[in-house]
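> Sharing a sequence plus its predicted fold:
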Amino acid sequence: MAQFSDISLAVVDVVISSYLDAYSLCRLGLTTRDLYQTLVVSQNWARHCELHFGVPCSTSKGGTALKLTILNSKALLPPTNTRMLNWRDVFCAANNDTIFIRAAHDPIDIFKILNASPTILLTESELQMRQEIILLQGLRKFPMSRTLVRLYAYHIRKHLLNL
């Protein structure tokens, strides 16, 4: 019988880890250093961001380059716009923010969360994704807030102008 260490890292990343939830994916990454380095950049983290936070992320061909799309607006984004994001860090930061968003009583609390520094060091593009996730979750909690809608529209406009 083959041992787990005999299985190729690519097989673990593509096949086995696709059936795991985020917690189990983290636990599996703690078993060996090679497995950790493989799973940290796994495309499964983008899938978990889609499932947990409703942020559409489509994978492009070749590696872990992921095309960042906002509100499924594929017609607005050029096809060459791919960015390397560490989706594991985005997921962890957004998961930490979710705790505070659930405890929010009004839209002002969402602004405080948005302006607070993340618990994980993120790059500029990862920070933009974190802001989008916070705004989306804030709009789900407070759908009638005009200021949240305006801020989300401003965020989308700013992102489209930076392309």
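Yep, it's here. Small disclaimer: the values here were computed from a predicted structure and weren't measured.
> From here on, just use CA atoms for contacts and neighbour counts.
Will do.
> Could you pull out the strands in the protein for me?
57-59, 66-68 (DSSP state E).
> Identify the residues contacting residue 151.
Listed by C-alpha atoms under 8 Å, 6 or more residues apart in numbering, the contact partners of residue 151 are residue 135.
> Show me the contact partners of the longest helix along the chain.
What stands out as the longest helix in the chain, according to DSSP state H, is helix 124-141. Identification of contacts with helix 124-141 by C-alpha under 8 Å, 6+ apart yields 53-55, 83, 85-86, 90, 93-94, 97-98, 101, 107, 110, 113-114, 145, 148-149, 151-152, 155.
> out of those, which are buried?
With neighbours counted by 16 or more other C-alpha atoms under 10 Å, these contain buried members at 53, 55, 85-86, 90, 93-94, 97-98, 101, 107, 110, 113-114, 148-149, 152.
> what's the first-to-last distance across stretch 107-125?
Chord length of stretch 107-125, first to last residue, is 24 Å (C-alpha to C-alpha, to the nearest Å).
> and that stretch, how far out from the chain's middle?
Centroid separation between stretch 107-125 and its chain, computed with C-alpha atoms, centre = their mean, to the nearest Å, is 14 Å.
> hey, which of the strands of the chain is tucked in deepest?
Among the strands of the chain, strand 66-68 has the highest mean neighbour count (mean count of other C-alpha atoms under 10 Å), at a mean of 22.
> for comparison:
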Amino acid sequence: MPTLLELPAELLELNVCHFLDVTSLTQLSIVNRSFQHEITQCSKLWGLLIARHFGYVDKSPPGCRFGNSLNVQEEVKPRAISWKAVFIAAWRDSLELASTALQENDVVQIYHKQKQCPELLLPLEAQIREELLLMQGLRKFPTSVDLVHLYAQAIRQAHFVPRASATNTAIALRQLAV
């Protein structure tokens, strides 16, 4: 019978790892380098852990994760979200928000401080982090007008899909007709 680390990474991810917590998943990735490389960075496991710990579920339509190029001959590749980086950033934010003397202004300062974060988050990852931070702030201060305004702004940005101009649409339709 093979040991746990001899199993294929796909089998581990699908059948074992979704039952693990953050600590166990991190320890398993430290032991197995190939597992760490294949699964731990962009894996949906970290997305599940974000859902468990912070209550965030990624419901963005698949079209929002792709580029907005109108060139029909170009293949558009999806952007991979580094759920682990998002989790680490959100975890650090939650530690800062855990202070008992926390005030509304502190949440806003942490929100604006995110550009100085040591991790280099992609724009989509940064938007997810913003939503997580503001959700946690609103759980502590549900009547804060500033936090509600910032959260509404973050939601609008997350669901904004740039629209093509009429000229670009006409060019794309001509290319399809040919």
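Received it, and whenever you're ready, just let me know what you need. In this text the structure is predicted, and so the values were computed from the model without any measurement.
> if we can go back for a sec, restricted to helices, list the contacts of helix 124-141 of structure 1.
Counted as lying in helices by DSSP H, out of the contacts of helix 124-141 of structure 1, are 53, 90, 93-94, 97-98, 101, 107, 110, 113-114, 148-149, 151-152, 155.
> which one among those residues gets closest to residue 4 of structure 1?
residue 90 (28.7 Å; C-alpha to C-alpha).
> ok, now how distant is the closest one from residue 5 of structure 1?
On the measure of C-alpha to C-alpha, residue 90 of structure 1 and residue 5 of structure 1 end up 29 Å apart.
> Map residue 105 of structure 2 onto structure 1.
Taking TM-score structural alignment, residue 105 of structure 2 has residue 108 as its aligned residue in structure 1.
> How much space separates that match from residue 142 of structure 1?
Relative to residue 142 of structure 1, residue 108 of structure 1 is positioned 11 Å away (criterion: C-alpha to C-alpha).
> Settle it for me: which of the two has more neighbours?
residue 142 (17 against 13; other C-alpha atoms under 10 Å).
> So for the more buried one, what's the nearest residue that isn't a sequence neighbour?
Nearest in space to residue 142 of structure 1, with sequence neighbours left out and distances taken as C-alpha to C-alpha, 6 or more residues apart in numbering, is residue 107 at 6.7 Å.
> Would you agree that neighbour is in contact with residue 149?
No - using C-alpha atoms under 8 Å, residue 107 of structure 1 makes no contact with residue 149, being 10.6 Å away.
> quick one: what's aligned to residue 85 of structure 1 in structure 2?
So residue 85 of structure 1 corresponds to residue 81, using TM-score structural alignment.
> looking at it, its match is touching residue 42, isn't it?
Yes - using C-alpha under 8 Å, residue 81 of structure 2 is in contact with residue 42, at 5.7 Å.
> thinking again about what came up before, any buried residues in the longest helix of structure 1, and which?
Quick answer for helix 124-141 of structure 1 (16+ other C-alpha under 10 Å): 125-139, 141.
> What is the mean deviation of it from its aligned residues in structure 2?
Once fitted to structure 2, helix 124-141 of structure 1 is off its aligned match by 0.6 Å on average (mean C-alpha distance after the TM-score superposition for structure 1).
> now that helix, how far from the centre of its chain.
9 Å.
> Likewise for stretch 152-172 of structure 2?
Remark: stretch 152-172 of structure 2 is offset 20 Å from the chain centroid, using C-alpha atoms, centre = their mean.
> End to end on it, go ahead and measure it.
33 Å.
> Now that stretch: buried residues?
154, 158.
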